[in-house]
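Undergrad: Sequence first, predicted model second:
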Amino acid sequence: MVEQAPPEFHSRLVLEAQAHWPGKDYLRLPVKSSLILILASPRKRLLRAGSLLLLIAGGAHCGGSPSTPETGEDTDSAALAYTPCAQEARTGQFTVELGDGATSVQGRVLNGVVPANVRRAEAQEGECRLLRGRSLFCSPACGASQACDENGACIPYPTAQDVGTVRLQGLKADLSLTPNAANFYFNAGTSLPSPGLDEGASLKLEASGAQVPAFSLKGRGIPKLEVPSGAIAVERGKPVTISWTPPSTPGDARIQIVMDLAHHGGIAASLECDAVQDSGSYAIPAGLLTQLIDVGVAGFPKVTISRRTADSTETSVGCVELLTVSQTERELTLPGLVSCSSNADCPTGQSCQADLTCQ
């Protein structure tokens, strides 16, 4: 669908052209009778306007060489937007992980969101959020094949679905996966080179469809994440800077940082920073760190740092995403905290507690 551009649009183009290329007699060019504006996104309108300026500057008129048509088709060189599923909508995930000496592919799709997996955001600053587990209570208690939802009702526990054959194109070796008895997909029987895809390579996942109709997702090859070795110190009231080696050429990947101080203590809380620019360092705000410490600390706290691309799509059962990821973990140290696996790890006079701390 097209519409005739208004006269003021013609005038604005001529004025801008005169500013860029002085001395040209633009008013003699027959643009008013043929200038049109494609009804599309603002970006495409801007591109169309830029193309028309170039045509005017070159003296193009009716009967000149046609411009390249806009097909709207995706190309391998097109930027891949970072669009992971929201946690409250995520029912499925596939990952292509670049590990040490191996590349693994795995994933599954459930027929609903597990209520306990959705945490509430208690605070946010920049790209970081403090997430806490929700108190879900059902009376009477739910059965083994049920889950308690946020309304206090027992619902069928979401189960993994057959999505047909999952094919991945763009790896160094094309891969086709079929589900196991639990409808889980993984490349256990097929080894991949390390790394399994080249940096910047375009990746496409296609599910042929079964219990869930067919869908497709995109990914991008990323460089392996390199993080300095050694523990990272965390203190109340102080920001913490996480550092890594940035890519030589900026790409579509972003950094995710997940800090967990009590994963052995039964406390469902974490500090998560997502969609961080892959620039080489990021400072986690002091205020959020202090709030996380106040929730509670258990033994062996850690931070997980990931470089990843993320694409998602809506299916009949919810949002499904594809991640290409390279990640690593680092130990966190806090003043006064001694982690332990047994009493032998504790100072004299202290014993190892259930939360794996010496007291």
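TA: Ah, there it is. These numbers were taken from a predicted model, which means no experiment stands behind them.

Undergrad: use CA for all of it now, contacts and neighbours both
TA: Will do.

Undergrad: State which strand of the chain is the longest.
TA: Longest among the strand segments of the chain by residue count, using DSSP state E, is strand 318-333.

Undergrad: in that one, what's buried?
TA: 318-327, 329-333 (16 or more other Cα atoms under 10 Å).

Undergrad: Could you check how far the residue nearest to residue 95 when sequence neighbours are not counted is from residue 97?
TA: Of all residues not flanking residue 95 in the chain, residue 323 sits nearest, at 4.7 Å (Cα to Cα, 6 or more residues apart in numbering). Relative to residue 97, residue 323 is positioned 8 Å away (criterion: Cα to Cα, to the nearest Å).

Undergrad: what's the answer for residue 315, then?
TA: Residue 315 sits 23 Å away from residue 97, going by Cα to Cα.

Undergrad: In addition, the following structure is provided for comparison:
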Amino acid sequence: MLMLRDDDTLFAALLARDPSYEGFAYVGVKTTGIFCRLTCPARKPKRDNVVFFSCTDAAQGAGFRACLRCKPLDSRRPASGALDLLRDKVKAEPDRRWTTEELKALGYDPSTVRRAFQREYGMTFAQYARSQRLGHAVSRLKQGGSVLEAQLDAGYESGSGFRDAIGRLIGDAPARTTARQILTAQWLDTPIGAMLAVADDAGVHLLEFAERKALPNEIKRLREQVAPIAFGRHPMIDTLADEVRRYFAGQLAAFTVPVVQKGTAFEATVWDNLRRIPVGQTRSYGALARTLGRPDSARAVARANGANQIAIIVPCHRVIGADGSLTGYGGKLWRKQWLLEHERRMADAHRTPASAMDRDPTA
């Protein structure tokens, strides 16, 4: 399961801009003295002009400077400047209703902004801002604010338009939201892409990468089986966000935040056993089936694995094919490979003496 690290493999990954090596491999270009991520959008150098490194310290120690375009010293993946700025502005002013003229005044082309948000969150900037605006309006209603106040805060001049928008968001009329349980949603940014988190006082109901194809159906199922969903802030998501941050920083191997999953008794047993697979290890579907005392149920285990909608915490990425192949993963195979390599290094770090870690931070 370890990533191949020979130079030919890494050069092929460089040409393909393979994101599964993010944070694990860097390329130095001898002719420029610059080192980059393998996903750098710059023109690719010739094979004879490159050298590969396992960490940024090694690249800098060899005299290479960090690329100003792909910014390999940043822990997060490089993103559009428009995405970073506008995401912060929406967070600071959740009630604001953005116009194309305002985007242009900031120096951004609206179509560029739309594509950047579509790539990262699976929705346009207008949809992203609207979801945050309506979520804030729902919070106002839950706190006892009037429908009119919430409507105006959300930027709706028409009461009927506001009611329709709230109805699409949480499946209920504004006046009735104060009496209903509502799940809270929030985007969490990670080094390998945005994740959607949904939680309430009981725990986390969903944690998925934005690109997961099944995500719309999972959201629909939550709305139908549990409660309406609105974007906003919740202490449970604050706790989750902190644990997710520490996990990706290599500081947390076991999550403590509670999870809430609805499934069959068999699915629940599979999900429970997924959480028992140690960090840095994998299991095949067949091996997991044998652990459950049902050696002929490998396919059923695979289906239950695919039905899991709390990624990373319930580590379905740790299940592989009997031949060692990665097999399917809803968050995309390159992320599965990234997560396994990240966890392998975390496990190695816990087994490595501190002095050795100081010498090689990527051990």
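TA: Sure, I can see it. In this text the structure is predicted, and so the values were computed from the model without any measurement.

Undergrad: Superposing both, give me the TM-score.
TA: The TM-score (TM-score structural alignment, normalised by the length of structure 1) is 0.21; 128 aligned residues with a Cα RMSD of 6.8 Å.

Undergrad: ok, back up a step: residues touching the residue nearest to residue 95 of structure 1, list them.
TA: Taking Cα atoms under 8 Å, 6 or more residues apart in numbering as the criterion, residue 323 of structure 1 is in contact with 93-96, 219, 308-311.

Undergrad: Pick out whichever of those sits closest to residue 37 of structure 1.
TA: residue 311 (31.3 Å; Cα to Cα).

Undergrad: What is the neighbour count of that closest one?
TA: Per other Cα atoms under 10 Å, the neighbour tally for residue 311 of structure 1 reads 20.

Undergrad: One more: residue 96 of structure 1?
TA: Counted with other Cα under 10 Å, residue 96 of structure 1 comes out at 26.

Undergrad: how about stretch 305-318 of structure 1: buried residues?
TA: By neighbour count on 16+ other Cα under 10 Å, the buried set for stretch 305-318 of structure 1 is 305-313, 315, 317-318.

Undergrad: Stretch 287-307 of structure 2 now?
TA: Within stretch 287-307 of structure 2, the residues that count as buried by 16+ other Cα under 10 Å are 287-289, 297-298, 300-302, 304-307.

Undergrad: Among the residues you listed, which ones are in strands?
TA: Among the buried residues of stretch 287-307 of structure 2, no member falls in strands (DSSP E).

Undergrad: Between the two ends of stretch 166-177 of structure 1, how far is it?
TA: 5 Å.

Undergrad: repeat for stretch 290-302 of structure 2
TA: 13 Å.

Undergrad: Would you map the strands across the stretch 1-150 of structure 2?
TA: In the stretch 1-150 of structure 2, the strands defined using DSSP state E, counting those that start in this stretch lie at 26-29, 34-37, 50-53, 65-66.

Undergrad: so what does the first one touch, helix or strand wise?
TA: Translated: strand 26-29 of structure 2. On a contact count with 3 or more Cα pairs under 8 Å, 6 or more residues apart in numbering; DSSP states H and E, strand 26-29 of structure 2 meets strand 34-37, strand 50-53, helix 56-61.

Undergrad: What of the shortest one?
TA: Counting contacts by 3+ Cα pairs under 8 Å, 6+ apart, the secondary-structure elements packed against strand 65-66 of structure 2 are strand 34-37.

Undergrad: and residue 52 of structure 1, what element?
TA: For residue 52 of structure 1, the element it lies in under DSSP states H and E is helix 42-57.

Undergrad: Next, the buried residues of that helix.
TA: 48-49, 52-53, 55-57.

Undergrad: next SSE after that helix?
TA: With DSSP H and E, the next secondary element past helix 42-57 of structure 1 is strand 90-98.

Undergrad: tilt between that following strand and strand 318-333?
TA: 60 degrees (axes from the mean of the first three to the mean of the last three Cα atoms, to 10 degrees).

Undergrad: next structured bit after strand 90-98 of structure 1?
TA: In N-to-C order, the element after strand 90-98 of structure 1 by DSSP H and E is strand 103-109.
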